[in-house]
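Novice: Can you look at this prediction? I've put the sequence above it.
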Amino acid sequence: MRNLTTKTTSKEVLRSHCPVNYGVEIFGDRWSLLIIRDIVFIGKKTYGEFLKSEEGIATNILASRLALLEEQGILSKAPSPTDKRKDFYTLTEKGRDLIPILLNIILWSARHDAKSYALPDKDFFVRLRQNPVQVSDEVKELVRNGGCVFPESQE
């Protein structure tokens, strides 16, 4: 049986309690995953940095996705330590638990799209293919400590 999504205050009731549906409803749109990607791989932290992503997210969509990800406990927001006018977004533990999914998307894309090898570090990809669990654990720890996979790739 399937329930239709209904609005309640600022949250939505899930259409169903299928685990695939839950994931799709929370982080399944491309913008949410690209925001998470930018945090993990490039180290973006601010609204302005996310806005500069090459995919060209609209300002209203970005604001909406950041709010949703924060509301769902995937991101946390705090004032920048150097500029209180800016907020820094970081992944929570729940958000870091999405890192293995991102890494598996990379592996899947590389297998099915010959143009998907656009990673700045080919050694990273080789290591990922050889030992995805170890690389996933390393990336989670790196992000937990405020780092990112390709810091030299920042715009």
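Specialist: Looks like it arrived, so ask away. Numbers count the residues shown, from 1 in each chain.
Novice: Could you use CA atoms for every contact and neighbour count after this?
Specialist: Will do.
Novice: Distance of the closest residue to Asp38 other than its chain neighbours relative to Asn60?
Specialist: Sequence neighbours aside, Lys44 is the residue nearest to Asp38 in space, at 5.6 Å (criterion: Cα to Cα, 6 or more residues apart in numbering). Noted for Lys44: a distance of 18 Å to Asn60, by Cα to Cα, to the nearest Å.
Novice: which SSE is the residue nearest in space to the middle of the chain in?
Specialist: Centre of the chain computed as the mean C-alpha position; nearest residue by Cα atoms, centre = their mean is Ile36, 1.4 Å away. Applying DSSP states H and E as the criterion places Ile36 in helix 30-37.
Novice: Using neighbour counts, pick out the buried residues of the following helix or strand past that helix.
Specialist: Moving toward the C-terminus from helix 30-37, the next helix or strand (DSSP H and E) is helix 47-51. Neighbour-count burial for helix 47-51, counted by 16 or more other Cα atoms under 10 Å, picks out Tyr47, Phe50, Leu51.
Novice: Comparison target below:
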Amino acid sequence: METKFRCNCPFTSALDVLGDKWMLVIVKQMLVEGMSTFKDFIESDEAIATNILSTKLKQLEALGIVLKTKLPDNKKSNIYLLTEKGLALTPVIGELGAWSDNHLREHHSSIVNEGGIELLRKDKTEFGNLLIEKYRDKLATT
């Protein structure tokens, strides 16, 4: 699966990969919410259609952001795991969350205001480090 890039600009190239409606949502679901199976993604609040999810997971895999593998105890089920390249998106996810927290509440008053949002407000770097640590701990037990 080849990615088409519009130009040589690094910002535009990143948006060519990550700027659609679903790519960062899927990465966020994996990193923040611990999702790893097709079923996890389908049953999420974001309600991604199966055909779109399938396409996006294949694109993320082709780009080396996600690795598709089998569950150790169930060789029939696929799981999707973030690679180091995928985990490198953690600061981007944190910045988007912080921007949303600061600038979208007046338009979307039901944005969550608990959990890790306090740490995100206080220290984005620590928030990101904690997400990565939790993700790696989860991988170690998978």
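Specialist: Nice, thanks for sending it over. This structure is a prediction, so every number in the text was calculated from the model and none was measured.
Novice: the more surrounded of Lys44 and Asn60 of structure 1?
Specialist: Here Lys44 of structure 1 and Asn60 are set side by side on neighbour count (other Cα atoms under 10 Å), and the busier one is Lys44, at 24 against 8.
Novice: which position in structure 2 aligns with the more buried one?
Specialist: In structure 2, the position corresponding to Lys44 of structure 1 is occupied by Met35, as judged by TM-score structural alignment.
Novice: Leu107 of structure 1 now?
Specialist: Following TM-score structural alignment, the counterpart assigned to Leu107 of structure 1 within structure 2 is Ala98.
Novice: And for Asn60 of structure 1?
Specialist: Residue correspondence, TM-score structural alignment: Asn60 of structure 1 in this structure matches Asn51 in structure 2.
Novice: cool, Glu12 of structure 1 as well?
Specialist: Alignment note (TM-score structural alignment): Glu12 of structure 1 maps to Thr3 of structure 2.
Novice: Tell me who's in contact with its match.
Specialist: Asp16, Val17 (Cα atoms under 8 Å, 6 or more residues apart in numbering).
Novice: related to what we said a few turns ago, look up how far Arg30 of structure 1 lies from the residue nearest to Asp38 of structure 1.
Specialist: Taken as Cα to Cα, the spacing of Lys44 of structure 1 relative to Arg30 of structure 1 amounts to 17 Å.
Novice: circling back: what about the match of Asn60 of structure 1, is that helix, strand or coil?
Specialist: Classification of Asn51 of structure 2 by DSSP: H, G, I helix; E, B strand; the rest coil places it in helix.
Novice: could you measure it against Lys58 of structure 2, distance?
Specialist: In this view, Asn51 of structure 2 and Lys58 of structure 2 are 11 Å apart by Cα to Cα.
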